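Participant: here are the coordinates; sequence isn't available:
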């Protein structure tokens, strides 16, 4: 970005930078306790499942069962290692996200403006800060243009403060926001030494709001833990009454408690969210709160700006309308003397250091068509920043001779109003504006001001303005934007365009972009006059919202939310911040977005491509669907484990302790990776992006889905306990019965993990979705089962016997029947409710 910085500002040389870095270090503040391995280990060992395993290991040691004790210790190591693996993956993903969230800072070094990561700011640097950017170090202003800053993060005062090198307080502070203008400040304090560093404020201190799904999952796990404790006590008492052996009773109770506790669920949720955010980061979508990953899949309305989101943000000067000659000039005529004054005043009304695409274009056109470039001869002496409804802006310049330039530009209707033209002329000019708007062109009015003296009016509208004409820009829709909006429509998501532009321009661009809209565009000034009920009705039926200002944008977002919509708001400017904060998903643009917009947003699209939001929504739907599959799988497979452990004991069957802690923990070690790693890797189901968005309040615990999991679990239980009774009736020993029951449950677990890959499509269809992790876990499970059944020391340890081919076939057949019935249910669903 080109900056018109005074020539005397040179900044640090390489040698000075090195000396500063050696003395003061980097611009870093870290208030977080480092995650040392022993802290992590301590947190893992506090988990209920680990405490149960430790208790079982201690009991085995006391009773002298050395082999079982060693196995339990190995299980503790395995479960801890899996937790370490999950935590490290999540932590690395979050660290990568933090790196991408770090803003760049513009500094002057060796007389050149360079962009550097903010942590590389050094004491003595000359840092350039402009409207919409966050200040990232403490320093003293050395040059400014109508610069104001919001210091509420330090002072609590919400009003902006104008500052310059001559004001009473010429200092700027880290963590504050530039609201208008531009300043160059010399960095005096960085990192821990800044005011922000001293009082210990950091983004890390902000608690993340927990999502409804997270809270419901935690509540479910807590209830199951309480249930497990009650079962543990009940089984201990019951077992002790039957056999007055305290250690055996404790083992029986602990075995059942281990089978009840669904500790995989919170691990799965954390893994899915962290890895989901990390995968989106690789797609150019930076998630700032992990709960947003879940919310993305529920998006039902996208509120999008027009410029730079739907359009290319190229803002090429298409035409000029000169008021004096009453003529439209095209690009080949820009060198004509008739439009020289119009071009010049359009440029002077822009920022001296342009960052808006239109203003950059005006500076370029002025430079190309004016042989005598006056920009270095005039200094800005006063500025009226963009304000008003519709908005305008005015700049005042003066040279060393006292010659003054007063230039204004803004929405054509407001420029016509302040120019005090006769009504008949205004009518003709409005007709010209409409003509431009029909082509999708953006029109700005330009005016020349006159004022003597130095007591400038309080409001820019009070100047005596002379109307000069219109600058006409064209910002064409992006090439692939029609396909993007088609995908949004296919996904059942509504689109609202919320823009500050003129209605005719917006309607033309919407049509070119393939956005179907009926009815007239609603103006921002109309919105503020509506009641809440009128706003809700308006937000439901209107597609195009034009001439929108911050209060109007915020009102529309809140109205849509009251209608029950899950709202994604796309914005890039300072004025978008309230709406971005209020939306369920605030989406900032990575390239053209201001730091204020990025700070308010929960998601940043690095390349400003609206299509990336569709990628994010698809990821959100995939992650939610996979979490649901994982949790339903956990519930379904826990039911047969719980009932196989408890029913033989309570019903007084011949072998009451068919499973010991060894068998239960083996099953847990299979289920953990399956639900948290394997299901996380499942791809998006076919046609998932052709479905209507789910309600955000829907979770895995709704009655229908929970009942399906319970029925799946109960039918597997019938199969497993049926295999138990059949083996006993056939004269099977306890070891033989345990082997058949255990093998049946392992086969059922494997089949369930495949069947539950989709609750709609057949298992044969889901085989087309490659998931190598699932096949890997299946292979390892079968190899370990083979070792348990056929390697003598392992067989003795698990207290089972080898099984014949017919017995293994019987176990596989029972498991198949217990699980595969669900394919018939899915077929019935497909026939009754086709997704296509």
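Facilitator: Ah, there it is. Here the structure is a predicted model, which means the values were calculated and not measured. Residues are numbered from 1 along each chain as shown.
Participant: from here on, just use CA atoms for contacts and neighbour counts.
Facilitator: Fine.
Participant: show me where the stretch 401-550 of the chain has helices.
Facilitator: Taking DSSP state H, counting those that start in this stretch as the criterion, the stretch 401-550 of the chain contains helices spanning 412-418, 423-438, 481-490, 503-512, 524-527, 532-541, 550-562.
Participant: out of these, flag the one nearest residue 249.
Facilitator: Closest approach to residue 249 among the helices of the stretch 401-550 of the chain (Cα to Cα): helix 550-562, 54.8 Å.
Participant: okay, the angle between the closest one and helix 532-541?
Facilitator: Put simply, helix 550-562 runs at 80 degrees to helix 532-541, going by axes from the mean of the first three to the mean of the last three Cα atoms, to 10 degrees.
Participant: before we move on, what SS does residue 607 have?
Facilitator: For residue 607, the secondary structure call by DSSP: H, G, I helix; E, B strand; the rest coil comes out as coil.
Participant: putting a second one here so we can go through both:
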């Protein structure tokens, strides 16, 4: 049925441009806080910035202008780094927002086209169907059994039926289409819609923190608390010995700066935002940031068959009509029975088809039926897809009052409601089995007669006459066998959850080498089980057929009850509850309905299951790299803390070897390492052959935390040993400070290299390309060279140019105190190889 049947041509291109120029774009624009001011406010709350401000102020009032200016410049530098990281994160999220915008269909120039909802204009003819999200307010021009769920506006859960002839003929932005089809002329967009006021409330809502965020926040809070306690103790001790308030305060501030791990929250935000951006570039749109951290934990993927495992081509390949009881191909001439079967299958489809099977039926009707009757008939009633097994019915009438009542759906849906003998039912079942074994997807077709104007409430109450079967062939995607193998290697179980029948699903599963294709369970069988029995069964069974929303939801909940981290792939309205309930809801970008995309947390733009391997790999990589970054921060902070605290607490010769200026200098050199180098670190080669990490696992495992602490303590011991060595040789305070500083800088460089992997050797890690690694190490070496050999810098920081012996000794200690961990990694590899 052409769009011409509705007599609606929509706007022309010129009218669209004029309307947009007059009324603007369809987007919600709220008064936003000045971005620069918001960044300044957030910086003013940063503990490190506050400490720097206090230290700088103390230097100013005590007359030490050089250090005061340096710390003031450090504040600007810290602010610049924060601004840079914030900008990277915001830009990544802004690009994600563009990709997650809903799309809609409009009639323009007499043609149905798909556009982004933002491109809608006043007077556009918006076409919405079951599964759509309405993206502007509009007045209905035409509808067929059209109902909408307006719970987002009214709180009412029941669907509301609307049409052009009713008083309530307005559809509202933000509501969803529950059934039918409608064409509405847009009357309000953007801030002028009823949704806009609610949207303002949503803009102001704060997103709930994820478990990982809470763990990191808790860790940083504890460190800040410890820093405050130590700060007060050191301030008290210094003041007790020196009776100098400002000097003792400065020394205490130095220690507080060394304790505060301000890089960790920055690293978390950067990793998650840039991870989502990298996924987007791969064709995977992440709608919720928490999905990034969850991806690496996925243990089970529940996938649909059609369009995910198969190509979703749906070529009409075979017919079976009851009159001849023969299966036929579509090659060669067709008899009257076959023509009637195809015609009824087409009438049972949507007038404007969007489903691949319905498109195939319309195309076949156009090509094979001599007289096209579609121009003479108008749809007067529609029963949407429903029932168990599901079916749908459409009723058409022409000007003369002739009526067509056609239905299609799962063949089993017609067995009980059609007047079929036991023998006929058995023949149909056998035909379904034969076609299913060859991998065909099968629909039953029926017709009914009804001269009354009041239709039954349920479509199953019509006296249907079963006409026959239409069979579609949807070949498996060529890459699916290798994709399934990759999931298996990664320790991820794949389960097929489909509305198709068991025979067809099993045939396709067997073709692609799907593990566990031999056993299957239907939705009805599943619903008969108790929760306890189902929880055991879902682990055993890998193929679930004839599924409906309630059954899919029970599968997800049962898998979650067995501690599975579940990813659910869906595309239809009926998939929305399961998508919402799963840990990772995945919608298809091309064939997915807008409701499915809204319910999902991740969208595969090109409907390619192989992208889920990439997404899980990215999730694991981000999690691993974030952990490396935080372990690095912990390890490198410990020696700074101890080098500041131990000489002071034990009353060594030079008790205040580092001032706030030295600590902030170390922070500025070392800080970017964790978020810049480690965020860009490539995935380790064994990442995708490991089992998924448990979702319940805390981020900071004791073993990993102890590793970081030990690494930090060894570096600290090395730095303090060099300190004592310098004292032994009676070096000046400047030389001692410089030697300790070189130890820490060298340790920083080699710790970065060693901790690129806690399993593979440093030599293996060097083969992994990270373009930013040599850049950051080069900058560190350059800064160190400037501090050691350029006199103004050397004098300002109270350093001294070292002798060859001093420099060699310091750098060798920095090297040894980090490279020792390679022995631990070597033993780990030996042990792992022995076990495997």
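Facilitator: Received, thanks. In this text the structure is predicted, and so the values were computed from the model without any measurement.
Participant: dump the helices of the stretch 401-550 of the first structure into CSV; add distance to residue 692 of the first structure as well.
Facilitator: Output for the helices of the stretch 401-550 of the first structure, formatted as CSV (distance: least, Cα to Cα, whole Å):
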stretch, distance to residue 692 of the first structure
helix 412-418, 41
helix 423-438, 34
helix 481-490, 8
helix 503-512, 23
helix 524-527, 29
helix 532-541, 17
helix 550-562, 17
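Participant: mean neighbour count and distance to residue 445 of the first structure added to these, as JSON lines?
Facilitator: Shown next, in JSON lines, are these (neighbours: other Cα atoms under 10 Å; distance: least, Cα to Cα, whole Å):
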{"stretch": "helix 412-418", "mean neighbour count": "21", "distance to residue 445 of the first structure": "4"}
{"stretch": "helix 423-438", "mean neighbour count": "15", "distance to residue 445 of the first structure": "10"}
{"stretch": "helix 481-490", "mean neighbour count": "18", "distance to residue 445 of the first structure": "29"}
{"stretch": "helix 503-512", "mean neighbour count": "22", "distance to residue 445 of the first structure": "15"}
{"stretch": "helix 524-527", "mean neighbour count": "18", "distance to residue 445 of the first structure": "19"}
{"stretch": "helix 532-541", "mean neighbour count": "16", "distance to residue 445 of the first structure": "30"}
{"stretch": "helix 550-562", "mean neighbour count": "21", "distance to residue 445 of the first structure": "22"}
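Participant: what's the closest of those helices to residue 45 of the first structure?
Facilitator: With Cα to Cα as the measure, helix 550-562 is the member of the helices of the stretch 401-550 of the first structure nearest residue 45 of the first structure (42.2 Å).
Participant: now for the closest one, which elements pack on it?
Facilitator: With contacts taken as 3 or more Cα pairs under 8 Å, 6 or more residues apart in numbering; DSSP states H and E, helix 550-562 of the first structure sits against helix 524-527, helix 532-541, strand 567-571, helix 577-582.
Participant: got the angle between that helix and strand 567-571?
Facilitator: Computed by the same axes, to 10 degrees, the angle separating helix 550-562 of the first structure from strand 567-571 equals 160 degrees.
Participant: ok now stretch 494-507 of the first structure, how far from the chain's centre?
Facilitator: From the chain centre to the centre of stretch 494-507 of the first structure is a distance of 25 Å (Cα atoms, centre = their mean, to the nearest Å).
Participant: show me the contact partners of it.
Facilitator: For stretch 494-507 of the first structure, contacts defined as Cα atoms under 8 Å, 6 or more residues apart in numbering pick out 300-307, 434, 436-442, 488, 521, 523, 542-549, 553.
Participant: repeat that with 7 Å
Facilitator: With contact meaning Cα atoms under 7 Å, 6 or more residues apart in numbering, stretch 494-507 of the first structure is reached by 300-306, 434, 437-442, 521, 543-549.
Participant: check stretch 750-765 of the first structure too.
Facilitator: Stretch 750-765 of the first structure is contacted from outside by 629, 633, 766, 778, 819, 823, 826, 829, 830, using Cα under 7 Å, 6+ apart.
Participant: let's see that with 6 Å instead.
Facilitator: With contacts defined as Cα atoms under 6 Å, 6 or more residues apart in numbering, stretch 750-765 of the first structure is touched by residue 826.
Participant: about what we covered before: out of the helices and strands packed on helix 550-562 of the first structure, which is closest to residue 367 of the first structure?
Facilitator: Residue 367 of the first structure lies closest to strand 567-571 among those, at 31.0 Å (Cα to Cα).
Participant: the closest one vs the second structure, average distance?
Facilitator: By mean Cα distance after the TM-score superposition for the first structure, the fitted strand 567-571 of the first structure averages 0.4 Å away from its aligned residues in the second structure.
Participant: distance to residue 653 of the first structure added to the helices and strands packed on helix 550-562 of the first structure, as a markdown table?
Facilitator: Formatted as a markdown table, those follow (distance: least, Cα to Cα, whole Å):
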| stretch | distance to residue 653 of the first structure |
| --- | --- |
| helix 524-527 | 73 |
| helix 532-541 | 63 |
| strand 567-571 | 57 |
| helix 577-582 | 60 |
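Participant: any idea which of these gets closest to residue 156 of the first structure?
Facilitator: Evaluated with Cα to Cα, those place helix 577-582 nearest to residue 156 of the first structure, the distance being 17.3 Å.
Participant: that closest one: what's the following helix or strand?
Facilitator: Next helix or strand after helix 577-582 of the first structure toward the C-terminus (DSSP states H and E): strand 585-589.
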